[in-house]
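Asks: Next come a sequence and a model predicted from it.
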Amino acid sequence: MTSFTVPEVLQARPEVARGAAACMAECGQQVQQQARDTHDTRLDGWEGDAAAAAQHRVDALTNRLGNLGAAAECCGHAGAAFATTLQIARTTISAAVAAARAVGIEVAANGSLCGSLARFLPLVRKSIEGPIRAALTLLAQVDAASAAVVHTVGDVEAPAAGTAQPWTPPSFGPQTRIEQTPDGPVVYSGDLERADQIITIVNGVHSSEPGAAERTAAWAQRLVDHAAANGQTIAVAGWHAYSAPGNLATAALPIAAEEAAPRLREFQNHLRAVNPTAQLHVTGYSYGSVVVGTAAQSPGAPLGADRVTFLGSPGVRAGHRNQLHTQATDGRTEVRSIHVPGDLIGLTTWPDDGAHGRDPSAPTFGAEDTAPRGASWGSYLWHRLRDTHIVAEGDRDTHSSYPYDPEVEEALLQPGR
């Protein structure tokens, strides 16, 4: 906790701090209003997959912008509370110092009284030194509380400027194809044998329905194109080779994940054989994260993965990342968990339990990155509160936005260790 001295408080300008805090709070309110106005703008007259993708992309960006504005407003209010306390402390200490000097006593930087006269006037000493010490202590406590608020709500990602590629419906190149297998289709994009990283995407509910593989192919092609624009060589495999739940009722059951788990392990072993030096990055989206988590439950049959990313997870059975049984080329798998702002899936899982197990974004799970919720309990609870606010404002389809969210793209393409 920061300590303050008498000279620092007397020289402080609380009116400047109050003005800056008010400006930040007002800016935060304006950003939130702009986010709401943009979010309420519908792309009328444009229909189809491309229109839905573009709308999801806009919603994802405006939700993050709204979170940024809310964080700025809260930081402004915290700053205003500190400025008010600083004004009170400054007034109190100024009066006490003036009273001390009136009777020939000086006040030290820490608030204690100096000089021989102070020792012979205990009542005067108590009446002057007490308020000064109390004011310094209160100021330090409010400063610590304000800093905690800023640290908690300030752990928010602003929409990345100029990093994400504009979304356009991709035209499939010769290296993007859909192969039919006895268990379901598998999408391939990029050169598996030459890629530095192979991302396996396991989708969730409705991913066995007609058109699902084509949507994954578009996602895969977009990731490959984005990586190439950044000088990366990747390949993407959209693994649909399991019978995915067709509705929320069956999605509440682990049956599909248990049946799919051994086949996913076999598929990852196949990729390792095709390209032994590539970084294998297994990404489970929605119920797909349940499949990935289940595939990593067997100590005797580990999942081949150098990286594991959970997107919008309804929970995993492992209580901690160390309980995931994986096989990485360097012996340690990197684990990440991402929830986009406003994702309703957060209502199905909590740090201690959930529909399919614990929330991998919770601080206790131990993932290296839990964007955007952060590693602290304060940040985690703040973002869950913001999720509820976004849902209450009417956005109930953010769970579908992951394939189109530029921040998710950046996270998936970020190089591992």
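Replies: Great, that's in hand. Numbering: from 1, shown residues only.

Asks: rest of the way, CA atoms for contacts and neighbours
Replies: OK.

Asks: Pro302 versus the residue nearest in space to the middle of the chain, what's the distance?
Replies: Centroid check for the chain by CA atoms, centre = their mean gives Pro372 as the closest residue, at 0.8 Å. Look at Pro372 and Pro302: by CA to CA, to the nearest Å, they are 29 Å apart.

Asks: Ile255 now?
Replies: Taken as CA to CA, the span from Ile255 to Pro302 is 20 Å.

Asks: the more surrounded of the two?
Replies: Ranked by neighbour count (other CA atoms under 10 Å), Ile255 and Pro302 place Pro302 first, with 18 against 14.

Asks: let's bring in a second model and compare:
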Amino acid sequence: MILINRLRTVLAVTAVIVAPSGGTVLAAPSVPAPVSAAAQPTAPITLRYEANRRSMLAAGIDRPDGDFLLFDPNGRGRVAQVFGDLSTARRIAVLVPGMTNRLANFWRGVGGKSYRSPAVQAADLQRAGAGSGGFAVIAWLGYDTPQGFDEAGRANLARAGAAELERFVAGLVAVRPRATIALLGHSYGSVVIGHAAPRLPPQVTDIAVFGSAGMGVDDVAGLGTGARVWAGQSDQDWVRWVPAARLFGLGHGAKPAGPGFGARVFATADVHDHDHYLSPGTDSLAALARIAGDLP
């Protein structure tokens, strides 16, 4: 009986290691099918990298040379790519993108514009905030983003995304408990962070949002977090004309960059639209790099 139990354990562990993300694991009839290692946020980093690499190759995605904590080709698709050495990072930034992002344009950018690519933005942020080292940035497309203004005006996708973000951050804390974390949300990504804020662990020391139409609350106190809250909005960003209200299920409340919200406002004077906050050479990227990298 002891030998049989040991054999069952070995079979289960082996299946977890080789299982592709989102795949079905075939196990012995008496052994419950284990959950894919790639779907476990508390699994060792290297194991998740390898599991997601296998899944991407199986799906025909030509990006196996990167490091990925998440990959799911189903539906709109989900992916989380790491820039920098997460295994040694003392500071981790998680970039949460906004509407119209999906797996199909994660690398090339919405509308084929590379500056709108979460992967490109995260890479630029990591380079700008590296400082003396020990800094990693994760482009986290771990939720279904709105694909139009009707979805973007409502909070249901943000609430669902917040639950996924909370789970993802908890996994980071489990594998890198001594690292501090910054969350950066662009556009609808800020709404996701706003809904997650009250349940974030103390390792999250900074929240920065930009191009935000609201975070689902009226002020910083409403976020229920001990993290420092930063906000930036260009005067030429179309978001400035979005009403700061919540009515009949539409809207996300006060603008975080507004004077009554209470956030620490950073410079955005040389940003001329909704999408260039993380472009190299801008004051906003420099400011966000300092926040994300916890630099002086």
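Replies: Structure received. What you see is a predicted model; the values in this text were computed from it and never measured.

Asks: All the helices of the stretch 151-296 of structure 2, residue numbers only.
Replies: Secondary structure of the stretch 151-296 of structure 2 (DSSP state H, counting those that start in this stretch): helices located at 156-175, 188-196, 220-223, 283-293.

Asks: which part of structure 1 lines up with the second one?
Replies: Taking TM-score structural alignment as the measure, structure 1 aligns residues 287-295 with helix 188-196 of structure 2.

Asks: In structure 1, what range does stretch 8-19 of structure 2 match?
Replies: Under TM-score structural alignment, stretch 8-19 of structure 2 corresponds to no residues of structure 1.

Asks: Give the buried residues for that stretch.
Replies: Within stretch 8-19 of structure 2, the residues that qualify as buried are 8, 12, 15-19, counting by 16 or more other CA atoms under 10 Å.

Asks: now those residues in CSV, with secondary structure and distance to Gly129 of structure 2?
Replies: Compiled in CSV, the buried residues of stretch 8-19 of structure 2 are given as follows (DSSP: H, G, I helix; E, B strand; the rest coil; distance: CA to CA, whole Å):
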residue, secondary structure, distance to Gly129 of structure 2
Arg8, helix, 47
Ala12, helix, 41
Ala15, helix, 39
Val16, helix, 36
Ile17, helix, 34
Val18, helix, 35
Ala19, coil, 35
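
Asks: Out of the residues you listed, which is nearest to Trp241 of structure 2?
Replies: Closest to Trp241 of structure 2 out of those is Ala19 (47.5 Å), distances taken as CA to CA.

Asks: picking that back up, average offset between the match of helix 188-196 of structure 2 and structure 2?
Replies: Average distance, stretch 287-295 of structure 1 versus aligned residues of structure 2 after superposition (mean CA distance after the TM-score superposition for structure 1): 0.7 Å.

Asks: ok, and what's touching that stretch?
Replies: 202-205, 251, 254, 256-258, 260-262, 264-265, 282-284, 302-303, 310-318, 324, 356 (CA atoms under 8 Å, 6 or more residues apart in numbering).

Asks: Could you find the closest non-adjacent residue to Trp350 of structure 1?
Replies: Among residues not flanking Trp350 of structure 1 along the chain, Asp359 sits closest, at 5.2 Å (CA to CA, 6 or more residues apart in numbering).

Asks: what's the matching residue for that neighbour over in structure 2?
Replies: Using TM-score structural alignment, Asp359 of structure 1 pairs with Lys255 in structure 2.

Asks: wouldn't that match be in contact with Gly216 here?
Replies: No - using CA atoms under 8 Å, Lys255 of structure 2 is not in contact with Gly216, being 9.5 Å away.

Asks: Name the residue in the two with the higher neighbour count.
Replies: Comparing Lys255 of structure 2 with Gly216 by other CA under 10 Å, the one with more neighbours is Lys255, at 29 against 26.

Asks: before we move on, back to that, the helices of the stretch 151-296 of structure 2: which one's closest to Gln233 of structure 2?
Replies: Nearest to Gln233 of structure 2 among the helices of the stretch 151-296 of structure 2 is helix 283-293; the distance by CA to CA comes to 9.3 Å.

Asks: and for that closest one, what are the contacting residues?
Replies: Residues contacting helix 283-293 of structure 2 (CA under 8 Å, 6+ apart): 91-93, 125-126, 128-131, 135, 182-184, 206, 208, 232, 266-271, 277-279, 295-296.

Asks: can you check stretch 80-94 of structure 1 too?
Replies: So stretch 80-94 of structure 1 is contacted by 6, 9-10, 12, 14-15, 17-18, 21-22, 131-132, 135-136, 138-139, 142-143, 146 (CA under 8 Å, 6+ apart).

Asks: Mind checking which of the residues you listed are buried?
Replies: Buried by 16+ other CA under 10 Å: 6, 9-10, 14, 17-18, 21-22, 131-132, 135-136, 138-139, 142-143, 146, out of these.

Asks: So which of these belong to helices?
Replies: 6, 9-10, 14, 17-18, 21-22, 131-132, 135-136, 138-139, 142-143, 146 (DSSP state H).

Asks: need the contact list for Phe210 of structure 2.
Replies: Per CA under 8 Å, 6+ apart, neighbours of Phe210 of structure 2: 185-187, 190, 231-233, 277.

Asks: out of these, which is most surrounded?
Replies: Of the contacts of Phe210 of structure 2, Ser190 is surrounded by the most neighbours, 31 neighbours in total, counting by other CA under 10 Å.

Asks: before we move on, the earlier item: return the distance of the match of Asp359 of structure 1 relative to Gly214 of structure 2.
Replies: In terms of CA to CA, Lys255 of structure 2 sits 5 Å off from Gly214 of structure 2.
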